[in-house]
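> quick one: sequence plus predicted model below, questions after.
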Amino acid sequence: MTAASAGPGAVRPGGRTARVRAAVLRAAGDALAEGGLAGLDLADVARRAEVGRTTVYRRWGSPANLVADLLADMAEQSLPRTETGTLAGDLRANARLVQRTLADARQGALFKAMIAAATCDEQAAAALHRFYDTRVTEWEPCARQAVARGELPEGTDTREVIRAVSAPLYYRLLTTGEPLDEAAADRAADAAVAAAKAGVFVTAQP
């Protein structure tokens, strides 16, 4: 996914324009983490970022556009996947990356706000879908390589394996309020590995 696909304000030029975009997105993230989509006001974001209000309105135009660009930027800045040589090691690395992100006070609140925004705004929902599609695409080769090594059965839906790792962590973030620690991350990864090896994610004939 490129930044341009996220809509207005999503190009990545250099120099002052890039610095303005970075400042605005940082300010937008702060505002979202504090007050959710309802508290995301372009004028307030401009004040926080110390840039002209006209610049923010001209480049983004709406809070939904700003959320879309912020998600595109987050996808691009996310750490690359880890290759350990085993499916269990790779998926534990994936789970711990998700866990560290969601357990962070600012990032966890930011993701809660973005998920909430996606439930009531189609553009925010589309941006969130692109974000997760980018992350699944980044990590899916871990499962594909496991199929090639014979760790997983032929016909495994490798994208579903990756989704199964992070799903329990997001569920815990959004519903239980229980701590998101490395033990929870490892359990999520190990459960996904066990299910995948058992053929739960086989959707095609070998």
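Received it, and whenever you're ready, just let me know what you need.

> from here on, just use CA atoms for contacts and neighbour counts.
OK.

> so which residues of this protein form helices?
Taking DSSP state H as the test, the helices found in the chain are 15-35, 42-49, 53-59, 63-77, 87-103, 105-118, 122-149, 158-171, 182-197.

> redo the ones you listed as JSON lines? Include mean neighbour count.
Formatted as JSON lines, these follow (neighbours: other C-alpha atoms under 10 Å):
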{"stretch": "helix 15-35", "mean neighbour count": "18"}
{"stretch": "helix 42-49", "mean neighbour count": "19"}
{"stretch": "helix 53-59", "mean neighbour count": "15"}
{"stretch": "helix 63-77", "mean neighbour count": "22"}
{"stretch": "helix 87-103", "mean neighbour count": "22"}
{"stretch": "helix 105-118", "mean neighbour count": "19"}
{"stretch": "helix 122-149", "mean neighbour count": "18"}
{"stretch": "helix 158-171", "mean neighbour count": "20"}
{"stretch": "helix 182-197", "mean neighbour count": "20"}
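
> one more structure, for comparison:
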Amino acid sequence: MTEREVRRRPGGRSARVRQAVLDATVEVLLARGLADFRIAAVAALAGVHETSIYRRWGSREGLLGDALLRSADHELQVPDTGRLRDDLVTYAVRLATYLATPVGRALDQVLVLGDDRPAMVEARARFWAERAAGSTAMVTRAVARGELPDTVDPRLAVEMLVGPVHFRLLLTRDPVDAALATRLVDALLHGIVPP
């Protein structure tokens, strides 16, 4: 098989190199933190040249965004139970569990503590857009099933759920368990004022 055939094969060398770089990115971030994160360390750990990383990801922010989005996509599967309330509770619990891990905490650090240079702004916007595209499916499906009116803004609904989860874990350091996730979902779906 020629090198060109290997390059074109899905799951070939290019996919393995990408995987190695993204794994190394998370490992370096966890070991060194955001302030001391260096592409040179990622390149050395992954066994590639720095120029290869810059050529593919453009910047450290682009690399961090891609690595953390892949991690979040893997760990935060969007549930489809057939019932909105169950989907939202499951999703909130999964999110809280993920954000309590070292990788989840690193994700919050990158998203919150990252600066406002164009590359970071772009990486952050891409991350949230891709996460929202998946998580809003819970609300969109509920509208299609008739559980919610079609006037509901799916992204706002999801933000109203995940906002308190991020707030508790990132700012107050309070745990989020299934009971709290259920209370948050019920407040979202029914409001906090009794009928």
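Nice, I can see it. This is a predicted model, so every value here is computed, not measured.

> can you tell me what Asp190 of structure 1 aligns to in structure 2?
Here Asp190 of structure 1 is matched to Asp186 in structure 2, going by TM-score structural alignment.

> how about the contacts made by that match?
Arg85 (C-alpha atoms under 8 Å, 6 or more residues apart in numbering).

> how near is it to Arg145 of structure 2?
To Arg145 of structure 2, Asp186 of structure 2 is 19 Å away according to C-alpha to C-alpha, to the nearest Å.

> Glu50 of structure 2 too?
Counting by C-alpha to C-alpha, the gap from Glu50 of structure 2 to Arg145 of structure 2 is 49 Å.

> what of Met120 of structure 2?
In this view, Met120 of structure 2 and Arg145 of structure 2 are 38 Å apart by C-alpha to C-alpha.

> repeat for Ala178 of structure 2
For Ala178 of structure 2, the distance to Arg145 of structure 2 equals 25 Å [C-alpha to C-alpha].

> go on, Val165 of structure 2?
For Val165 of structure 2, the distance to Arg145 of structure 2 (C-alpha to C-alpha) stands at 26 Å.

> and Ala35 of structure 2, by the same measure?
Here Ala35 of structure 2 is placed at a distance of 46 Å from Arg145 of structure 2 (C-alpha to C-alpha).

> and for Arg70 of structure 2?
Remark: distance between Arg70 of structure 2 and Arg145 of structure 2 (C-alpha to C-alpha) = 30 Å.

> same deal with Asp153 of structure 2?
15 Å.

> contacting residues for the aligned partner of Asn94 of structure 1 in structure 2?
Structural alignment (TM-score structural alignment) places Asn94 of structure 1 against Tyr91 in structure 2. Applying C-alpha under 8 Å, 6+ apart, we find Tyr91 of structure 2 in contact with 76-79.

> skipping its backbone neighbours, what lies nearest the aligned partner of Leu152 of structure 1 in structure 2 in space?
Matched to structure 2 by TM-score structural alignment, Leu152 of structure 1 sits across from Leu148. Closest residue in space to Leu148 of structure 2, ignoring its immediate chain neighbours: Ala142 at 5.9 Å, by C-alpha to C-alpha, 6 or more residues apart in numbering.

> hmm, the one you found is touching Thr81, no?
No: between Ala142 of structure 2 and Thr81 there is no contact under C-alpha atoms under 8 Å: 10.7 Å.

> mean deviation (superposed) between stretch 21-34 of structure 1 and structure 2, please.
Taking mean C-alpha distance after the TM-score superposition for structure 1, the mean distance separating stretch 21-34 of structure 1 from the aligned residues in structure 2 is 1.7 Å.

> what's that stretch in contact with?
With C-alpha under 8 Å, 6+ apart as the test, stretch 21-34 of structure 1 has contacts from 9, 39-40, 45-46, 48-49, 51, 56, 66-67, 69-70, 106-107, 109-114.

> and the gap between the match of Asp190 of structure 1 and Ala67 of structure 2?
Distance, Asp186 of structure 2 to Ala67 of structure 2, using C-alpha to C-alpha: 33 Å.

> Pro149 of structure 2 now?
36 Å.

> aligned to Ala68 of structure 1, what sits in structure 2?
Here Ala68 of structure 1 is matched to Gly65 in structure 2, going by TM-score structural alignment.

> ok, now which ones touch the residue lying closest to its match once chain neighbours are set aside?
Nearest residue to Gly65 of structure 2, sequence neighbours excluded (C-alpha to C-alpha, 6+ apart): Ala123, at 5.4 Å. Listed by C-alpha under 8 Å, 6+ apart, the contact set of Ala123 of structure 2 reads 61-62, 65-66.

> could you dump the residues you listed into TSV with distance to Arg13 of structure 2 added?
Formatted as TSV, these follow (distance: C-alpha to C-alpha, whole Å):
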residue	distance to Arg13 of structure 2
Glu61	24
Gly62	21
Gly65	22
Asp66	19
